[in-house]
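Trainee: could you work out the structure for the sequence below:
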Amino acid sequence: RGLPGWGEQLAPLDTVINTYGGRWFDQSWNATLNTPQWKDAVSFYVNLIKTAGEPGAGNAGFTECLNAYNNGKVAMWYDATVGASNFTGDAAKNSGYAFAPTKVKDWSGWLWAWSLGMPSSSKKKDAAWTFANWATSKDYIKLVGSKLGWAHVPPGTRTSTYSLPEYQAAAGGFAKVTLDSIAHADVTHATVDQVPYIGIQYVDIDEFQQLGDQVSQEFAKVIAGTQTVDQALVKAQALATAVGKNYQH
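Mentor: Below you'll find the model as predicted:
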């Protein structure tokens, strides 16, 4: 992904940074972006996009990358395991699945979820609970499988799904990789060195959405060729330093 955004380009890039030994903040909330680990990771990611990435990579997020892969425009895609359940045509038939390579850390995955919630102000709590209960049930899984195809069942939502013969037959190529990826994702030990926050491809603080977006914009300029990695990291360091001060006591 090259599209700017904390949940777009920066998400997979963060997993690369982690496995290169980088982190956002040290234990004292000092920003650690302008470091050799970040420089090596960002340089690797940007160079990979420039030399082997899809055309218009700077505007490609999850959806654009998925479409490019499904349409046979790219041969390899590094992204979330959920992507496999969205493959169609030849992409669904001919794809192999593997874990991402690592540098100095043993694992490079991430963890994310789309969840159902109920506002405390809801006037229809019973109806909301009934829907949430149904939409996460075994019956729902079977309904999706029978109507849309077993490979398109929402992955990672129920352990029991992975023991269904129908699912194993349709999703056998990526089912085990998905389960193993979830099992190895550790939001409390995502980095080589200790950190004061939790999160793998994000920092679990209120300011991160804005901080991540701003840092991602700087890396987008590197992808576009309008500034260097060093210049981007100087700016990113300053942005993160300002946020880190909010947590220093």
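Trainee: from here on, just use CA atoms for contacts and neighbour counts.
Mentor: Noted.
Trainee: show me where the protein has its helices.
Mentor: Taking DSSP state H as the test, the helices found in the chain are 10-19, 36-52, 62-70, 89-94, 125-135, 138-148, 165-184, 208-224, 229-244.
Trainee: burial count for residue 234?
Mentor: 14 (other C-alpha atoms under 10 Å).
Trainee: also residue 123?
Mentor: What residue 123 shows, counting by other C-alpha under 10 Å, is a neighbour count of 9.
Trainee: try residue 159
Mentor: Neighbours of residue 159 (other C-alpha under 10 Å): 10.
Trainee: measure the nearest residue to residue 22 once chain neighbours are set aside to residue 82 for me?
Mentor: Spatial nearest neighbour of residue 22, excluding adjacent residues (C-alpha to C-alpha, 6 or more residues apart in numbering): residue 37 at 5.0 Å. As judged by C-alpha to C-alpha, to the nearest Å, residue 37 and residue 82 stand 28 Å apart.
Trainee: what of residue 185?
Mentor: 14 Å.
Trainee: what of residue 57?
Mentor: The value you get for residue 57 to residue 82, if C-alpha to C-alpha is used, is 21 Å.
Trainee: neighbour count: these two, which is higher?
Mentor: Taking other C-alpha under 10 Å, residue 57 and residue 82 do not tie; residue 57 has more neighbours (20 against 17).
Trainee: could I get the contacting residues of the more buried one?
Mentor: Counting by C-alpha atoms under 8 Å, 6 or more residues apart in numbering, residue 57 touches 1-3, 49.
Trainee: at 6 Å instead, please
Mentor: The contact partners of residue 57, by C-alpha atoms under 6 Å, 6 or more residues apart in numbering, come to residue 2.
Trainee: for the comparison step, fold the sequence that follows:
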Amino acid sequence: MGSMKSVSTAVGAGLCVMALAACGAAGGGGGGGDGSKNVTLTLATVNNGQMKDMEKLKGTFEKAHPGVTVNFQVMEEGDLRSTVTADVANAAGQYDIVTVGSYEVPQWGANGWLTDLTEPLSDAAYDVDDLLPPVRQMLTVDDKQYAVPFYGESSLLMYNKDILDAAGVSLSDRPTWQEVADVARAVNSSDTAGICLRGKPGWGDMFAPLTTVVQTFGGNWYDMDWNAQVNSPEFVEAVTFYTDLLADAGEADPVSYSFNECLTALKNGKVAMWYDASVAASMLEADDSPVKGKIGYSHAPVVKTEEAGWLWSWNLAVPKNSKNKDMAVEFVKWATSKEYHNLVGEELGWSLVPPGARTSTYENPKYQEAAAAFAPITLEVINSVDPTHPGVNPQPWVGVQYVTIPEFQDVGNQVSQLVADAIAGRSTVQEALDKGQEIAQRGGDAQK
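Mentor: Got it, this is the predicted structure:
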């Protein structure tokens, strides 16, 4: 995503309002604590497989740093966002290290909530230039880097080749959404859903994939003048397509499904296809996966655009008010280093090395062999995404599956709940999006 130099002081002020924060408290030092013999680092992170692997391997860091203990606080995605936002905005200092998305980093960095990592990352051993440029750029404001990617991702269509073969159907490497819908309905049965799609409310849950569907159908959240477009014909058509596909060939009770639920369903043969984050491929191809070697991978489905994948990274950052800032930075560097990638490969399996972060990972013969099924297409789709213009029409922000304004967390969450009601049959799509238009417009008006 570009350098985000357009993030302004107004955005910082808006973030304070959105997080119920006292901005005046956000600029403190918080660098103490590292001089004591025993240091406990508290790390807030999301409940994803890659982060659980980091927790398994933290002993290597602790052994190399006697007296240091790293405590992981693992949360579901929505809980992590709300908890960490409140903590860093209020300069509470509860966490020394936070897992934060590419949506938040440029805004929080511009607002002075995160430690500038540019100088600590500059030593030759770390090799910051090895980080994938599109992902690194998302974390930079005015040439200052405020977080480091733990893993980066786009989105892929993943499918069980055996199920499709048995039904006599196939998918191309660059399918259209209509092609996907036809296959999903063809293979759908009482035992196996045709496709799994996120229906759980949340701007980072349901709307991660759904926004990319909206964009390739020709819609988007706002136009260039920040007029909301949530009940535009294109937005309505895309959401109607999504909800109809779930009704005809999706998993049961889709409003309870997000990333982890769909991952489990595909692993267990309960669904034939799944459109979601490319990082899932490393888990599907892990040595203990029951579908290892049975999954095919395609580009994100399209309608009116050439590509439709998202661009995202989960990153490690150090809040400005961390009580153990120096040691926290050391851990962040270790957990995103070439050394760590090699450790994951040797201890847990090369297919589990965090993807989408370092160029050298894709040049490693051991990773190339273990991740042959998905590494090339993952790198290809990440480098194919244009976060400045992902849809049919231009947009006044940089980002694919989110809008980089502080109000979007609330807007996306509220609209997703309305869409979840439509998925569950409690309202129509048009009714949901007419209400969503009013909510979205309030966010747009704040940018005018």
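Trainee: quick one: the most far-flung residue of the first structure relative to its centre from residue 129 of the first structure, how far?
Mentor: Farthest-out residue of the first structure from its mean C-alpha position, per C-alpha atoms, centre = their mean: residue 123, at 34.4 Å. To residue 129 of the first structure, residue 123 of the first structure is 12 Å away according to C-alpha to C-alpha.
Trainee: quick check: residue 163 of the second structure is in a helix.
Mentor: Yes. Assessed with DSSP: H, G, I helix; E, B strand; the rest coil, residue 163 of the second structure lies in a helix.
Trainee: what's the local residue count around the nearest residue to it once chain neighbours are set aside?
Mentor: Of all residues not flanking residue 163 of the second structure in the chain, residue 272 sits nearest, at 6.2 Å (C-alpha to C-alpha, 6+ apart). Using other C-alpha under 10 Å, residue 272 of the second structure has 28 other residues around it.
Trainee: need the counterpart of residue 272 of the second structure in the first structure.
Mentor: Under the alignment by TM-score structural alignment, residue 272 of the second structure pairs with residue 75 in the first structure.
Trainee: distance of that match from residue 244 of the first structure?
Mentor: Residue 75 of the first structure is 40 Å from residue 244 of the first structure, by C-alpha to C-alpha.
Trainee: map residue 210 of the first structure onto the second structure.
Mentor: Aligned by TM-score structural alignment, residue 210 of the first structure pairs with residue 410 of the second structure.
Trainee: swap in residue 48 of the first structure?
Mentor: Per TM-score structural alignment, residue 48 of the first structure is aligned with residue 245.
Trainee: quick one, strands of the second structure?
Mentor: Per DSSP state E, the second structure carries strands over the ranges 39-46, 68-75, 97-101, 140-141, 144-145, 148-153, 155-160, 273-277, 295-299, 312-317.
Trainee: nearest to residue 108 of the first structure, out of the helices of the first structure?
Mentor: Ranking the helices of the first structure by proximity to residue 108 of the first structure (C-alpha to C-alpha) places helix 10-19 first, at 5.5 Å.
Trainee: distance of residue 215 of the first structure from residue 204 of the first structure?
Mentor: From residue 215 of the first structure to residue 204 of the first structure the distance is 16 Å (C-alpha to C-alpha).
Trainee: between these two, who's got more neighbours?
Mentor: A direct count of neighbours by other C-alpha under 10 Å for residue 215 of the first structure and residue 204 places residue 215 higher, at 24 against 14.
Trainee: please tell me how far the more buried one sits from residue 70 of the first structure.
Mentor: Distance, residue 215 of the first structure to residue 70 of the first structure, using C-alpha to C-alpha: 30 Å.
Trainee: how about residue 114 of the first structure?
Mentor: 23 Å.
Trainee: more neighbours: which of those two?
Mentor: More neighbours surround residue 70 than the other of residue 114 of the first structure and residue 70, with 18 against 6 (other C-alpha under 10 Å).
Trainee: against residue 64 of the first structure, how distant is that one?
Mentor: Taken as C-alpha to C-alpha, the span from residue 70 of the first structure to residue 64 of the first structure is 10 Å.
Trainee: distance between the ends of stretch 282-290 of the second structure?
Mentor: 13 Å.
Trainee: and residue 111 of the first structure, what pairs with it in the second structure?
Mentor: Per TM-score structural alignment, residue 111 of the first structure is aligned with residue 311.
Trainee: distance of that match relative to residue 104 of the second structure?
Mentor: 14 Å.
Trainee: do residue 351 of the second structure as well
Mentor: 28 Å.
Trainee: one step back: tell me how many other residues crowd the match of residue 210 of the first structure.
Mentor: Neighbours of residue 410 of the second structure under the rule other C-alpha under 10 Å: 16.
Trainee: try residue 9 of the second structure
Mentor: 12.
Trainee: any idea how far it is from residue 16 of the second structure?
Mentor: 11 Å.
Trainee: and residue 44 of the second structure, what does it touch?
Mentor: 73, 98.
Trainee: per the alignment, it corresponds to what in the first structure?
Mentor: So, by TM-score structural alignment, residue 44 of the second structure is left unmatched.
Trainee: to which residue of the second structure is residue 33 of the first structure aligned?
Mentor: Checking TM-score structural alignment: residue 33 of the first structure goes with residue 230.
Trainee: what count of nearby residues applies to its match?
Mentor: 27.
Trainee: same check, this time on residue 145 of the second structure
Mentor: By other C-alpha under 10 Å, the residues close to residue 145 of the second structure number 24.
Trainee: rewinding a little: the residue nearest to residue 22 of the first structure and residue 24 touch, don't they?
Mentor: No. In this structure residue 37 of the first structure lies outside contact range of residue 24 using C-alpha atoms under 6 Å: 10.8 Å.
Trainee: between the two, point out the one with more neighbours.
Mentor: Comparing residue 37 of the first structure with residue 24 by other C-alpha under 10 Å, the one with more neighbours is residue 24, at 24 against 19.
Trainee: now the aligned partner of that one in the second structure: how far from residue 80 of the second structure?
Mentor: Per TM-score structural alignment, the equivalent position to residue 24 of the first structure in the second structure is residue 221. Taking C-alpha to C-alpha as the measure, residue 221 of the second structure falls 24 Å from residue 80 of the second structure.
Trainee: any idea how many residues pack against the aligned partner of residue 141 of the first structure in the second structure?
Mentor: Correspondence of residue 141 of the first structure to the second structure, assessed by TM-score structural alignment: residue 341. If you count neighbours by other C-alpha under 10 Å, residue 341 of the second structure ends up with 22.
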